[in-house]
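>>> Sequence and predicted structure, then a few things I'm wondering about:
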Amino acid sequence: MSNGSRHSESFDTPPTASVTRSGAASAAPASDAGTTHAGIVLASPPPAAELSDSAVLAPLTAAASTSHPAPPLRWHELLDGTEDALSDQRLLALLLQVFLPPGGASALTGRLLDRFGSLAGVIAAEPCQLRDFPAVPEAAIGFLKAMRAVAVRMARAEVVERRVLDNWDRVIAYLRTTMAHRRVEQLRVLFLDRANAMIADEVLHEGTIDHTPVYPREIVKRALTLDASALIMVHNHPSNQYRPSPSDVAMTETVRQALELVGIVLHDHLIIARRGHSSFRRLGLL
């Protein structure tokens, strides 16, 4: 799904990672190569298997045993108020000062927010980006990544095994949490059963900053394997432009026609960006 104009070429695709109703990660079999749209894309390695809940929580609990136990943590500012009681800068300082010498968090949080734009941007930043700040220790980077994993799982819990079309706002919240801050385009498919409940949530491909490959045959094959009756395609635009490009529209129609031949409905195609999202269905493109 590229906004550029390049010659097309196809490559074999790697296995994909998925989250099924059980919440466990599984591997989908590799499929035959398909047609890329508007670009040459080398197949990326498969995502790592998803960590268990206990593994995600380990960095959070380990924070209590850090070498910088700061007495003036002021947790009461959060405990005695609401989730919005603290500014992004104050909340980030509250989280990071556990890992830093006294007084080290205040200046650092301002620089992090300037670089990444918001608290969500800091938590979604890649470890290599956070390492550009020497004052941020590895333990703090692991802590922030664990925070992100927890946020994604909380959002996912609101949509798994529920009727997706009846919980649309929660679906959008989950997809924005998962995809809006990614640095490269990612193609995700939500596979639905006959009651429109989500039976699998799979990342089929990751691409570049302005393109990800789409293989209609692979999407159809996976939907049949899962006995899905319908699906929702999702991809993100790191450029923050969430309106569909002409290649997005053409590719979506190709997938819709392929699914229709086997009796599977394409409910929607969503584009996710930090500034918002767009729906092909609501735009009249499906």
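Right, received. Where do you want to start?
>>> okay, CA-based contacts and neighbour counts for the rest of this
Noted.
>>> residue at max distance from the center of this protein?
residue 71 (35.4 Å; C-alpha atoms, centre = their mean).
>>> For residue 255, see how far away that one is.
57 Å (C-alpha to C-alpha, to the nearest Å).
>>> Repeat that for residue 247.
12 Å.
>>> Please identify which of these two sits among more neighbours.
Between residue 247 and residue 255, counting by other C-alpha atoms under 10 Å, residue 255 is the more crowded of the two (19 against 16).
>>> Included below, for side-by-side comparison, is a second structure:
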Amino acid sequence: MDAPDNSDQKLLVEAKLLLEPVTTEASGPACRVRGDTHPLRQVLREAGGVWNSIEQCWIFSGADPAALIATALRSNPDVLAAATSGASRKPHYHGHRQRLRQRFMEAGAPGLADYELLELILFQCIARIDVKPIAKELIATFGSLGGVIAADPARLGENNKLNRATIVHLKSLYALSQRVAHEEIAQKPVLGSWDKLISYLKTALAYEAREQFHILFLNTKNVLIADEVQQIGTVNHTPVYPREVIRRALELGATALILVHNHPSGDPTPSAADIEMTRQIAAAGEKLDITLHDHIIMSKNGHTSFRDIGHI
């Protein structure tokens, strides 16, 4: 390959292309080409470049493709003129999308703010607009990233920037997070995986807008048989009937229970009604050798264990 002359280098600078030589064990010398390459994608392809979607750059084999790229640019003067004038450049948010994806691939989730992670999700469904304001608005509306993906579809639909596909995508991520968290406690003694249990319950319940009452049914080895929703109530009340709880435990062959419900208010402090209902279920279960291990109240601001505070 001929060494590039100064005119080649000036042309690459004019086109705002940055060349980064690299060496790989598999293929030897290569070069990354970065910059605002979208207007020049056809030219770079003709010059022998291959787009790397993971690294978000063009890859050329060989130590220095400057001469090849410069020749291709001179062969396409109209493309070069449009690119350098800005006429064919993508809107500013396209560069932002590329940079944000690159940061995520290099630093992972810890390197991004919550609204930036939400931007990455919205990129998949919303094209041709800047989604940063949408991401920030959603987090402000629902209080957190978890609150966004846990939100009721109807509430998400109140934002006119979110189409049906975007709402389905957000809700599928919520379902996926619940499924993964559940896998961490499935077929394992729950009492020996307490941190994972709390993580699962937080994922499943902490951001729900209405109060839900769940029962975890356990076998003689305290392995989870089932996690069932017993009742769904209003924002601050869920009716629960001890007789129905024990009847369902007998149907499943459960020998132990963990009661769980959420407080949408964010305060996991048990009410007098919570304490009395727990006492009644524990007493009913004791008559049939069904042990109540705990009652856990989940909220977005933490959780409370009845056993830890002496109510069981």
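Sure, I can see it. None of the values given here were measured: they were computed from a predicted structure.
>>> where does the TM-score land?
The TM-score (TM-score structural alignment, normalised by the length of the first structure) is 0.73; 217 aligned residues with a C-alpha RMSD of 1.3 Å.
>>> Would you mind confirming that residue 242 of the second structure is in contact with residue 283?
No. The criterion here is C-alpha atoms under 8 Å, and residue 242 of the second structure misses it with residue 283 at 9.2 Å.
>>> what's the matching residue for residue 174 of the second structure over in the first structure?
Under the alignment by TM-score structural alignment, residue 174 of the second structure pairs with residue 148 in the first structure.
>>> residues near its match, how many?
Quick note: residue 148 of the first structure (other C-alpha under 10 Å) scores 20 neighbours.
>>> what's near enough to touch it?
The contact partners of residue 148 of the first structure, by C-alpha atoms under 8 Å, 6 or more residues apart in numbering, come to 123-124.
>>> rerun that using 10 Å as the cut-off
56, 120, 122-125, 142, 154, 177-178 (C-alpha atoms under 10 Å, 6 or more residues apart in numbering).
>>> what do you get for residue 136 of the first structure?
96, 99-100, 104-105, 108-109, 112, 130.
>>> repeat that with 7 Å
With contacts defined as C-alpha atoms under 7 Å, 6 or more residues apart in numbering, residue 136 of the first structure has no neighbours.
>>> how about it, what's its partner in the second structure?
Checking TM-score structural alignment: residue 136 of the first structure goes with residue 162.
>>> mind checking the SS state of that match?
Three-state call for residue 162 of the second structure (DSSP: H, G, I helix; E, B strand; the rest coil): coil.
>>> Quickly note the distance from it to residue 173 of the second structure.
Distance from residue 162 of the second structure to residue 173 of the second structure, by C-alpha to C-alpha: 15 Å.
>>> what ranges do the strands span in the stretch 1-150 of the first structure?
16-20, 25-28 (DSSP state E, counting those that start in this stretch).
>>> Please disregard the earlier target; I meant the second structure.
17-24, 28-35, 50-52, 57-61, 212-218, 224-232, 256-262, 291-299, 302-305 (DSSP state E).
>>> Quick check: which of those is nearest to residue 196 of the second structure?
Smallest distance to residue 196 of the second structure across the strands of the second structure (C-alpha to C-alpha): 12.7 Å, for strand 224-232.
>>> residue contacts, residue 196 of the second structure?
Contacts of residue 196 of the second structure by C-alpha under 7 Å, 6+ apart are 184-185.
>>> Alignment lookup: it to the first structure.
So, by TM-score structural alignment, residue 196 of the second structure is matched to residue 170.
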